[in-house]
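> No letters, just coordinates:
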C-alpha cells in the first residue's frame, strides 16, 4: 500500500498538464500512486495521460464517460485510491521539489494526524510568485496537533482541496465527498477540519498555485458562481446531521458570510447585472442558516445586518461609497510620488549650486543592497591610505539593520541622500548609480564592475532576447558619467572598451574584492570554516549557480538532496543562490535537515570561497574570482545551450580548451557525483585546465588591487606610478583548507544546522 494517493482531476489543461505530472513523478519521495481522472476532456489531455500511464507504473489513468465536474472527478479518484493519505492536486498546478518528502516527514513528526495542512505559493502568468500569508500561522503550530475546538484559527486557513493531506481511513469513515459545482473545496475542507481528531501543520511551501491569465474558473464572471449557495447549504446540512459539531457552527457561518461578500465584490466573479440576485440568495442563505444567538464579529457586523434585512439597495450604495473612497486613496497615493519627486528635484538642484565636499566618498554596491564587493574593499583600503576621505554608503532601508556597526550611510530618497549626490567628491559603485544623478565638474566616478564577463554585456547584448527591454541610449548616458573603470584582466578590458564606448580611464588594477585571495592566512581560513560549522576533515563544496535571464525566481538545476546523498558524509555542500533571488523554502528545508548549508545570504562570498575546497558553478563570474585560489573548479552546465542562445557568451565554457574551461564539465547529476567520487575533480587534467584559466583571467589579482584604485582615483597618483603587478609565478599561494588544518589550528567545532542567515535584502 503506497504512502500517498495523489488524485489529479483533468479537464482542458493540455498546456499545463505535463508540468503538473512531472512535478509529481519527479519528487525525491517515490512511495505514491498518481490517480489521474480524465473528466471527458475535449482537448489532448487524455492522450497525454495515457502517454504517462504507459511509461510509469505509478500512474493510473481513469477516463470518465461523461464530464462530471471537478468535485465528482476527485470522488472517482478517491474510490480507486489505496494510499495511507489522500492528496489532491489540480492539473494546472504543481508540487515544488521535495514537497512529498516534507509532507511525509511532518506526518511522521506529528504522529500521523487525520489532516495535515501545508503552505503554497501563487505563480502568476508574468513569472512572479507570491508566498501565501499563512506561513507564520502554520509555523506557529510546530509539530503539535490540535482539533478545531482547541485551535479555532485553523478554520481561517485557505480552504482548498490541494493544501491538505487527508488520512484515507479518516476520510472514508467520515463519508467526506465533494459536491458538484463550483466552490466544491469549501464545504469539504470545513467538514474535514471539524471532524478531525488531530490536525497538523507544515509551513513548507509545497504547491505552486497557478494564477492563469485567463481560463481559470474562479476568475470567469457568470452564473456559475451561484454554485456557492448549494455548496454552503450542503455544509450546513452536514452540521445538522452531526449535532456534536454544533459548537463550530457560528465560526463556520461567519466564514461562509465572509466568502459570499468576497465573491459579490469581485468583478471577475459576479457580474454587475447579477449582483442583486446574488445578494438576495446570500440573504436567504443567511436567514435560513444563522445559528441561534449568533453575534457577528465587528468587522462583519454591517454586512451581516444588510444580509439579515435583505437590503441590497443599501449594500450597493455602501459599495459605491467604498469604491469611491478607495479610488480617492489610490489617487492620493499615486500623486504623492510626483509631489515628492518635484520637491527632491528642486532640493537636489539647489544643493548642486553649493561647493563640493572635497573629502567625501559615496559608496554603493549591488543597487544599494549593503556593504559588499569591490566598493567594500576600496573603502577599507581608503581608510588606511586616505584617512582624510570620509566614507558614506547608500543603502536601502531594508538593508540598514545588517550594516557593520558604525557605518555612515544614507537611505535613497532622504534629504541627506540628495545632499550627498550633489556635493560628494568621489562616487564608487559596482553598478551604475541611478539615472537622476547629475555628474558635476570636479566629481570623480569610479565604476568597479562586479564580475568578469562570460555572458554578453552592454551593447553586445542587443541581438539577444534577454536584453530586449533594455534602453541602450540610457545605458550609454550612465556610462558617460564614469571617470575610472576598474578592470580585472585583459579580457574584461577588451570587452568593456567595446561594449561601453565612452571616455573613461581604464584602470588595470585587478579586482579589489579578490585581494583577500592573495593575502588570507591559515588562521583566517580556519576561523571562517569554524563560523560556517564545517567539521574538521570534511571537504566543503560551494555550489554557486548564476541567475537565468530566461527564468524568474530560483529554479535549482540540481536535485540537491540527491547530490548530497550521492556525495556521502565526507562532503559538506554549501549552496549560494544568486542575490537576485529571495529566500527559497525548499533550500531552507534541506538546510534545516542538515543535508546542505544554505549560505545564500551570508554577507561575504569571499569568506565562502576561502572556506571551500572546490567550487561547483555553471556560468557565474565567481569562477574567475575563485580561480585566484588555485583550487578545483567544476562546471555543471545542464542548460548551456539555452543560456548561450538567450544571453550570448564570449567564449565556449564547455570547449575543453585551455583558457576557456576551468575544470571538469558535467551535464547531469550522475556525472557531477561521479566527478567527485572518482577524484577527477582534482586530478592532473583538472589542474592543467585550472592553471591555464588562472593565467588568462587572474594576471592582475596580486592582493594590491584596492591600493591601486585608492592611489589613482582618490589620491590622484598617475597610472605609471602605481604598484607594479606581481607575476603569478612569484605570488604567495593562499593555504588550502586542508593545509590550514594541518598547520595545527584548533579544529572547528561542528555546528548543528539551523535557520539560514537572514537576507541582506
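Nice, thanks for sending it over. These figures come from a predicted structure and were not determined experimentally.

> From now on I want contacts and neighbour counts done on CA atoms only, so please keep to that.
Fine.

> Can you show me the helices along the stretch 151-300 of the chain?
168-173, 185-195, 228-241, 249-265, 275-289 (DSSP state H, counting those that start in this stretch).

> Export these to JSON lines and append columns for distance to residue 156 and mean neighbour count.
Below are the helices of the stretch 151-300 of the chain laid out as JSON lines (distance: least, Cα to Cα, whole Å; neighbours: other Cα atoms under 10 Å):
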{"stretch": "helix 168-173", "distance to residue 156": "21", "mean neighbour count": "16"}
{"stretch": "helix 185-195", "distance to residue 156": "10", "mean neighbour count": "22"}
{"stretch": "helix 228-241", "distance to residue 156": "16", "mean neighbour count": "18"}
{"stretch": "helix 249-265", "distance to residue 156": "8", "mean neighbour count": "18"}
{"stretch": "helix 275-289", "distance to residue 156": "19", "mean neighbour count": "18"}
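
> before we go on, here's another structure to hold up against the first:
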C-alpha cells in the first residue's frame, strides 16, 4: 500500500458525510423546479432536499409535490401562514437530518459538483461552515458572470473580523453576506443557532455573524459553485429592507460578544454607513423610476445621502450626454 492509498483508506467514506439541502420557497413556481433539479443532480451525498413552502399563493406547493413524487429525497413542508425566509429556514432546520445543511434560495441553483466539493473541503479543514464563490445568473440570456469576491486561494479562513470587513455594499469586493454557505448541523444544534425570526431581509449576514461569534470555523473555496439570480431579473420575492438592515447592524453593536472589541465595532459601523448609502441609492432609483419628482426633491432636502445620490446620477447623465 502506497502512502497516498493509506491516506485515502483513512478518509471517512463520502456517503457518511450527508447533506440536507434547504430551500425556503414563496411564490416560486416559475423557477423552483430549476433549483430542486440542481440539488438532485448533486449526487448521493444529498440525502434530502427540504422545500419549505412559506404559504405561497401560486402553484409552488404543487410544483414541490410533483418533484417529490419524482425523487423521494424531495421533502415538502407547508407553513399555514406566511412567516418569511428566516422562519421557513428554521422550520427546515428542525426537519433536517444530514450532517450538513446547505442553503439554496428558490430562485438560485447549484453548479454541478458543488456539494461534493464543499463537503470534501469541510472534512479536510474540520470546518463548521464552508462556502464558495458565486456567479450572477441572468435568466433572460441564460448566461452567468462571476461576482468579484476577494478570496483567490483554494481554501481561505474567514474569521469574524475578515467577514465584517467584507460583508457590506460598496466595499472592496462583493458583499460576503450574499454567500450561501453550508453549515455543520451539529454545530448549529449544540449552540441552538437559528435564523432571526424578525428579519425578512439580510438574515444570512446575521446568521453567519452569530455563528462566527459562537466560535465557528468558516472556510471558503474559490470554486464557482453557486448560481445567484440577480435581483434585476425579477425572480426574487424578498422585499427589500435596507433600513431594516441598518437597524439590525445597530442592534449588533450592543452584543456583548462584539461590543468590547473596538476593531469589530469599527467594522460594523462601516457596514451601517454603507447600508445607509445603499438605502438612499435604492430610494432614489425607485422614485426616479416612478417619476415621482416632488417626493424625490423633498427626500433630497431631508436626507443628504439621497441628495448625494441625485447629484451623482445627474453628473453621470451629463457625462453620458457629453460623450455622445
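Noted; the coordinates are in hand. Predicted model only: the values in this text are computed from it and were never measured.

> Give me the TM-score for this pair.
Here the superposed chains carry a TM-score of 0.78, computed using TM-score structural alignment, normalised by the length of structure 2; 295 aligned residues with a Cα RMSD of 3.2 Å.

> coming back round to it: tell me which of the helices of the stretch 151-300 of structure 1 sits nearest to residue 567 of structure 1.
Nearest to residue 567 of structure 1 among the helices of the stretch 151-300 of structure 1 is helix 168-173 (37.0 Å), distances taken as Cα to Cα.

> can you list contacts of the closest one?
If you take Cα atoms under 8 Å, 6 or more residues apart in numbering as the criterion, helix 168-173 of structure 1 is touched by 83-86, 114, 192, 196.

> Check stretch 18-25 of structure 2 too.
32, 39, 45-54, 56, 60, 85, 88-89, 92-93, 96-106.

> change it to 7 Å
Under the criterion Cα atoms under 7 Å, 6 or more residues apart in numbering, residues 45-54, 85, 88-89, 92, 96-106 lie in contact with stretch 18-25 of structure 2.

> in the stretch 1-150 of structure 2, which spans are helices?
If DSSP H, counting those that start in this stretch is used as the criterion, the helices of the stretch 1-150 of structure 2 fall at 3-10, 32-40, 60-70, 85-95, 114-125.

> Read off where the second one ends up in structure 1.
Pointing back at helix 32-40 of structure 2 there. With TM-score structural alignment applied, helix 32-40 of structure 2 matches the range 17-25 in structure 1.

> that older thread, I'd like the helices of the stretch 151-300 of structure 1 written out as a markdown table, with distance to residue 6 of structure 1 added.
Shown next, in a markdown table, are these (distance: least, Cα to Cα, whole Å):
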| stretch | distance to residue 6 of structure 1 |
| --- | --- |
| helix 168-173 | 11 |
| helix 185-195 | 16 |
| helix 228-241 | 24 |
| helix 249-265 | 28 |
| helix 275-289 | 34 |
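
> So which elements touch the strand ranked longest in structure 2?
In terms of residue count, the longest strand belonging to structure 2 (DSSP state E) is strand 218-229. Applying 3 or more Cα pairs under 7 Å, 6 or more residues apart in numbering; DSSP states H and E, one finds that strand 218-229 of structure 2 contacts strand 109-110, strand 129-138, strand 156-158.

> what about it, how far off from structure 1?
Aligned to structure 1 and superposed, strand 218-229 of structure 2 gives a mean residue distance of 1.2 Å (mean Cα distance after the TM-score superposition for structure 1).

> List of residues touching that strand?
Contacts of strand 218-229 of structure 2 (Cα under 7 Å, 6+ apart): 107-111, 114, 127-138, 151-159.

> Also stretch 31-42 of structure 2?
So stretch 31-42 of structure 2 is contacted by 106-110, 112-115 (Cα under 7 Å, 6+ apart).

> Buried among the residues you listed? Make that a PyMOL selection.
The buried subset of the contacts of stretch 31-42 of structure 2, as determined by 16 or more other Cα atoms under 10 Å, is captured in PyMOL by this line:
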select buried, resi 106+107+108+109+110+112+114+115
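
> What are the contacting residues of the host helix or strand of residue 306 of structure 2?
Residue 306 of structure 2 is part of helix 304-323, with elements assigned from DSSP states H and E. With Cα under 7 Å, 6+ apart as the test, helix 304-323 of structure 2 has contacts from 277, 280-281, 284, 299-301.

> Mind doing that once more with 8 Å?
Residues outside helix 304-323 of structure 2 that contact it (Cα under 8 Å, 6+ apart): 276-277, 280-281, 283-284, 299-301.

> Show me what counts as buried in the match of helix 32-40 of structure 2.
Quick answer for stretch 17-25 of structure 1 (16+ other Cα under 10 Å): 17-18, 20-21, 23-25.

> that older thread, return the member of the contacts of helix 168-173 of structure 1 nearest to residue 282 of structure 1.
Checking the contacts of helix 168-173 of structure 1 one by one against residue 282 of structure 1 (Cα to Cα), the nearest turns out to be residue 192, at 23.8 Å.

> which one in structure 2 is aligned with the closest one?
Matched to structure 2 by TM-score structural alignment, residue 192 of structure 1 sits across from residue 211.

> What's the local residue count around the closest residue to its match other than its chain neighbours?
Excluding the flanking residues, the one nearest residue 211 of structure 2 by Cα to Cα, 6 or more residues apart in numbering is residue 193, at 7.2 Å. Counted with other Cα atoms under 10 Å, residues neighbouring residue 193 of structure 2 total 17.

> What are the neighbouring residues in contact with residue 193 of structure 2?
Counting by Cα under 8 Å, 6+ apart, residue 193 of structure 2 has contacts 207, 210-211.

> buried ones in the strand or helix carrying residue 358 of structure 1?
Element membership of residue 358 of structure 1, judged by DSSP H and E, is strand 357-364. For strand 357-364 of structure 1, a neighbour-count test (16+ other Cα under 10 Å) marks 357, 360-364 as buried.

> quick check, nearest of these to residue 235 of structure 1?
Nearest to residue 235 of structure 1 among the buried residues of strand 357-364 of structure 1: residue 364, at 58.0 Å, using Cα to Cα.

> how far away is that closest one from residue 240 of structure 1?
Noted for residue 364 of structure 1: a distance of 65 Å to residue 240 of structure 1, by Cα to Cα, to the nearest Å.

> Kindly report the same for residue 209 of structure 1.
Using Cα to Cα, residue 209 of structure 1 is found at 33 Å from residue 240 of structure 1.

> Repeat that for residue 362 of structure 1.
From residue 362 of structure 1 across to residue 240 of structure 1, the span is 70 Å (Cα to Cα).

> What of residue 13 of structure 1?
The spacing between residue 13 of structure 1 and residue 240 of structure 1, counted by Cα to Cα, is 38 Å.

> go on, residue 696 of structure 1?
As judged by Cα to Cα, residue 696 of structure 1 and residue 240 of structure 1 stand 79 Å apart.

> same deal with residue 686 of structure 1?
To residue 240 of structure 1, residue 686 of structure 1 is 74 Å away according to Cα to Cα.

> Fine by me, thanks again.
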